[in-house]
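Chemist: pasted the sequence and its predicted model underneath.
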Amino acid sequence: MKISVIGTGSFGTSLAMVLSDNNHDVLMYGRNESVVNEINTDKTNKSFLRDIQLPSVITATSNLTEAALHCEMIVLAVPVKAIRSMSSNLHSILKENQKKILLVHVAKGLELNTHMCVSDIIADETSDETVSDICVLSGPSHAEEVARKSATTVSTASKSLENVETVQDVFMNKYFRVYRNDDMTGVEIGGALKNIIALAIGVLHGLQFGDNAKAAIITRGLQEIARLGTRMGANPLTFLGLTGMGDLIVTATSMHSRNYRCGIMLAEGKSVEEAQELMGMVVEGVNTTKAAYELSAKYEVEMPITKVLYQYLFQEISEDEAFYKLMMREKTGETDELKEVLEKQYKEWTRE
């Protein structure tokens, strides 16, 4: 299949390598001419994947029209803040040339102000004339490990089983395994909200908190993700899978994780802007914290970790005050809230 990967960051590049290994005709698109030239000339992308040699057949372009018209499938691997404008640009090109593609996105976050999931943003800017379906590919998948062909397992979801199976066939190989999922909302919410918890864990690590505290935040954080996600229509069991618990574990425990590293830098006294500049990458957890905090108010869902991290990031409360707010919350039972979520889902299943 002819496939264009939009975005020359670490994950877009690693997925281009997977697709090339599967014998697809891969063209990458990037705005940075120097990165595009490096990919074409040296077959490397050292700014994002140091010490990785790209397959010789992968090529890149800085011409979006060329990338859009090259392919049958587009893999959209750009930050959430760029999804809307890129989707609009792709729609215009495809419509003008009467071309339709299958679109797979890999972004993990929520749009500020609208609070929309990525697939909804794309749908808002495209139409059935240009995009046959929107799929999401998500799960515990550090780009550095994917590029080194380390065993990785992810999930894909869309509204169409046929297209999910197509994505599964296109990406799956001996080191990159893809599972089907019919819960697109759950897959996207899990991938977005785990960045909040990873950011919080990074702050804890930077403040020299131990494994006990980290385990508590990961566990309670997963319940926050499930509560909001279920209220938004997701299947709660999705959050026990690859795009929930799996992605949360890998993002909250590894130095490969930009959200985890950003949290450490914040604890060291750096600003969000300074941390992102040092990494040279977008930290999705920052904007997603704000969006999720506002969503929790809209859906009347209690999310204490998200709330405290929001106050820490945007209202500049101290680390001591943030810790006190979490530890001295009103007494509650551990499984009370999760039980309510699962009972609601069980009633829906039995009613069907």
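Modeler: It's in.
Chemist: from here on, contacts and neighbour counts on C-alpha atoms
Modeler: OK.
Chemist: list the buried residues of stretch 344-351.
Modeler: By neighbour count on 16 or more other Cα atoms under 10 Å, the buried set for stretch 344-351 is residue 345.
Chemist: then stretch 260-270?
Modeler: 260-267.
Chemist: also stretch 176-190?
Modeler: The neighbour-count check on stretch 176-190 (16+ other Cα under 10 Å) flags 176, 178-190 as buried.
Chemist: and if you look at stretch 198-216?
Modeler: 198-207, 214.
Chemist: now do stretch 218-227
Modeler: Result for stretch 218-227 [16+ other Cα under 10 Å]: buried residues 218, 220-227.
Chemist: make JSON lines out of the residues you listed and add distance to residue 149.
Modeler: Shown next, in JSON lines, are the buried residues of stretch 218-227 (distance: Cα to Cα, whole Å):
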{"residue": "218", "distance to residue 149": "27"}
{"residue": "220", "distance to residue 149": "32"}
{"residue": "221", "distance to residue 149": "30"}
{"residue": "222", "distance to residue 149": "28"}
{"residue": "223", "distance to residue 149": "32"}
{"residue": "224", "distance to residue 149": "33"}
{"residue": "225", "distance to residue 149": "30"}
{"residue": "226", "distance to residue 149": "31"}
{"residue": "227", "distance to residue 149": "35"}
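Chemist: and which of those is nearest to residue 300?
Modeler: Of all the buried residues of stretch 218-227, residue 227 has the smallest distance to residue 300: 10.2 Å, by Cα to Cα.
Chemist: the closest one and residue 255: what is the separation?
Modeler: 28 Å (Cα to Cα, to the nearest Å).
Chemist: strands along the protein, start to end?
Modeler: Secondary structure of the chain (DSSP state E): strands at 2-6, 25-29, 59-61, 73-76, 101-105, 131-138, 152-157, 176-181.
Chemist: list the buried residues of stretch 114-134.
Modeler: Buried residues in stretch 114-134 (16+ other Cα under 10 Å): 115-123, 125-126, 130-131, 133-134.
Chemist: comparison target below:
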Amino acid sequence: MSVSVLGAGAFGTALAITLAERGVTLWARDPDAATAMQKTRENATRLKGIHLPEGLTVTSDLTTACAADTILMAVPMQSTAAFVTENADLLRGKKLVACSKGVDLTSLRGPTAILAEVTRAPAIITGPSFAIDIARGLPTALTLACKNPILGEELQETLSSATIRLYRSTDPVGAELGGALKNVIAIAAGAVMGAGLGESARAALITRGFAEMMRIAGPLGAIPETLMGLSGFGDLTLTCTSPTSRNYAYGFALGQGADYDPTITVEGAATARAVARLARDKDIEMPITSVVAALVEGRLDVSQGMQTLLSRPLKEEI
């Protein structure tokens, strides 16, 4: 089975590196960047110092990349819908695997719902992972979720590597929700630490954030227990505790009242806004998500956000 990765960001490049032993094509939108990567054998912008193995071919020709049987979609979440629409003829009927995390701000859909426009059984790879760890060959365990169990087994076999262990799930909605929602909580956790509120406050926030993730899972069509696995609790643990996380680092900057590099994609910012809308529409209580949405929109500062959460009515823990 031939494999391509669409999107030469850090995560897409890292996945391509792990699959290079069996041959993989990595598509980069910028022709100059693709030429440079193919020649220098390095993605100097996203993964500086990491060698691109010889089994990895970089191209800016989308038609060539889409000739593969299996396509890993590492396009940023907020660009996925437009990309699929623009390239529907090339993608239709392929084995598509989402590799982005988030909720589309316009349609309030996750990545597999968007990919379902052009393929019957879209899958998703998600879980606790930093691109640099994957690229360096450090051991990583991820969830591969697909409603079709036979296709899921096939993809698991094709996409696993010596350093990436894939666990199957038949709940792609739950898997993608875990990957999306943990970024929102990571922003809040970073803000807590940036504001100097302490480890105890962060632990409480992570715990209550996980309760919010579980609360919305069922109404959105997911199996809540899925979020107890790698794609939910596992990813939440990693992202809320490491400064390597872009979402955590963004939240930390918010907590300090500092600027954050606007060229760095922070999917949790858009996801917070989208999920806050979903929660209101479905009358689901998600106070942390609502506060994060207000923070990224500039409607609250961190001090006001913490006061909003702490002044909520006392209740039983559920």
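Modeler: Happy to help now that I have it. Quick caveat: nothing in here was measured; it's all calculated off a predicted structure.
Chemist: so what number do they get for TM-score?
Modeler: Remark: TM-score between the superposed chains equals 0.96 [TM-score structural alignment, normalised by the length of structure 2]; 318 aligned residues with a Cα RMSD of 1.5 Å.
Chemist: returning to that earlier point: in a markdown table: the buried residues of stretch 176-190 of structure 1, plus distance to residue 39 of structure 1.
Modeler: Listed next are these as a markdown table, based on distance: Cα to Cα, whole Å:
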| residue | distance to residue 39 of structure 1 |
| --- | --- |
| 176 | 22 |
| 178 | 27 |
| 179 | 30 |
| 180 | 32 |
| 181 | 33 |
| 182 | 36 |
| 183 | 36 |
| 184 | 33 |
| 185 | 35 |
| 186 | 35 |
| 187 | 31 |
| 188 | 30 |
| 189 | 33 |
| 190 | 32 |
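Chemist: circling back to that earlier point, may I ask which two of the buried residues of stretch 114-134 of structure 1 are separated the most?
Modeler: So, those by Cα to Cα: farthest apart are 115 and 130, at 24.3 Å.
Chemist: longest helix in structure 1, by residue count?
Modeler: helix 184-206 (DSSP state H).
Chemist: so where in structure 2 does that one end up aligned?
Modeler: Mapping helix 184-206 of structure 1 onto structure 2 (TM-score structural alignment) gives residues 172-194.
Chemist: list the residues that contact whatever residue of structure 1 lines up with residue 116 of structure 2.
Modeler: Aligning on TM-score structural alignment places residue 116 of structure 2 opposite residue 123 in structure 1. Taking Cα atoms under 8 Å, 6 or more residues apart in numbering, we find residue 123 of structure 1 in contact with residue 134.
Chemist: quick check: residue 123 of structure 1 vs residue 6 of structure 1, distance?
Modeler: 17 Å.
Chemist: list of residues touching stretch 3-22 of structure 1?
Modeler: 24-30, 35-36, 45, 48-49, 54-55, 57-58, 67-68, 70-78, 142-144, 146-147, 170-171, 173, 176.
Chemist: restricted to helices, list those residues.
Modeler: Counting by DSSP H, those contribute 35-36, 67-68, 70, 143-144, 146-147, 170-171 to helices.
Chemist: can you pick the most crowded of those?
Modeler: Using other Cα atoms under 10 Å as the neighbour criterion, residue 68 leads those with 26 neighbours.
Chemist: how about the equivalent of that residue over in structure 2: what's its closest non-neighbour residue?
Modeler: When structure 2 is aligned by TM-score structural alignment, residue 68 of structure 1 is paired with residue 66. In this structure, residue 66 of structure 2 finds its nearest non-sequential neighbour in residue 90, 6.1 Å apart by Cα to Cα, 6 or more residues apart in numbering.
Chemist: rewinding a little: nearest to residue 292 of structure 1, out of the strands of structure 1?
Modeler: When those are compared by Cα to Cα, strand 131-138 sits nearest residue 292 of structure 1, at 18.8 Å.
Chemist: so what angle separates the directions of the closest one and strand 152-157?
Modeler: 140 degrees (axes from the mean of the first three to the mean of the last three Cα atoms, to 10 degrees).
Chemist: tell me how far strand 131-138 of structure 1 lies from the chain's centre.
Modeler: Relative to its chain's centre, strand 131-138 of structure 1 lies at 14 Å (Cα atoms, centre = their mean, to the nearest Å).
Chemist: next: stretch 343-352 of structure 1.
Modeler: Worked out by Cα atoms, centre = their mean, stretch 343-352 of structure 1 lies 29 Å from the chain centre.
Chemist: stretch 302-310 of structure 2 too?
Modeler: Worked out by Cα atoms, centre = their mean, stretch 302-310 of structure 2 lies 27 Å from the chain centre.
Chemist: which bit of structure 1 covers it?
Modeler: Under the criterion TM-score structural alignment, stretch 302-310 of structure 2 matches residues 319-327.
Chemist: mean distance between the matching stretch and structure 2 after superposition?
Modeler: Compared with structure 2 after fitting, stretch 319-327 of structure 1 deviates on average by 1.2 Å (mean Cα distance after the TM-score superposition for structure 1).
Chemist: other residues contacting that stretch?
Modeler: By Cα under 8 Å, 6+ apart, stretch 319-327 of structure 1 touches 304-305, 308-309, 311-312.
Chemist: can you rerun that using 6 Å?
Modeler: Contact with stretch 319-327 of structure 1 is made by residue 308, as judged by Cα atoms under 6 Å, 6 or more residues apart in numbering.
Chemist: related to what we said a few turns ago, as CSV, the ones in helices among the contacts of stretch 3-22 of structure 1 with distance to residue 251 of structure 1 would be great.
Modeler: Listed next are those as CSV, based on distance: Cα to Cα, whole Å:
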residue, distance to residue 251 of structure 1
35, 26
36, 28
67, 31
68, 31
70, 34
143, 12
144, 13
146, 14
147, 17
170, 25
171, 22
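Chemist: for residue 224 of structure 1, see how far away residue 337 of structure 1 is.
Modeler: 9 Å.
Chemist: ok, now residue 140 of structure 1?
Modeler: From residue 140 of structure 1 to residue 224 of structure 1 the distance is 19 Å (Cα to Cα).
Chemist: what's the answer for residue 336 of structure 1, then?
Modeler: From residue 336 of structure 1 across to residue 224 of structure 1, the span is 13 Å (Cα to Cα).
Chemist: what's the answer for residue 291 of structure 1, then?
Modeler: With Cα to Cα as the criterion, residue 291 of structure 1 and residue 224 of structure 1 are 14 Å apart.
Chemist: how about residue 8 of structure 1?
Modeler: According to Cα to Cα, residue 8 of structure 1 and residue 224 of structure 1 sit 33 Å apart.
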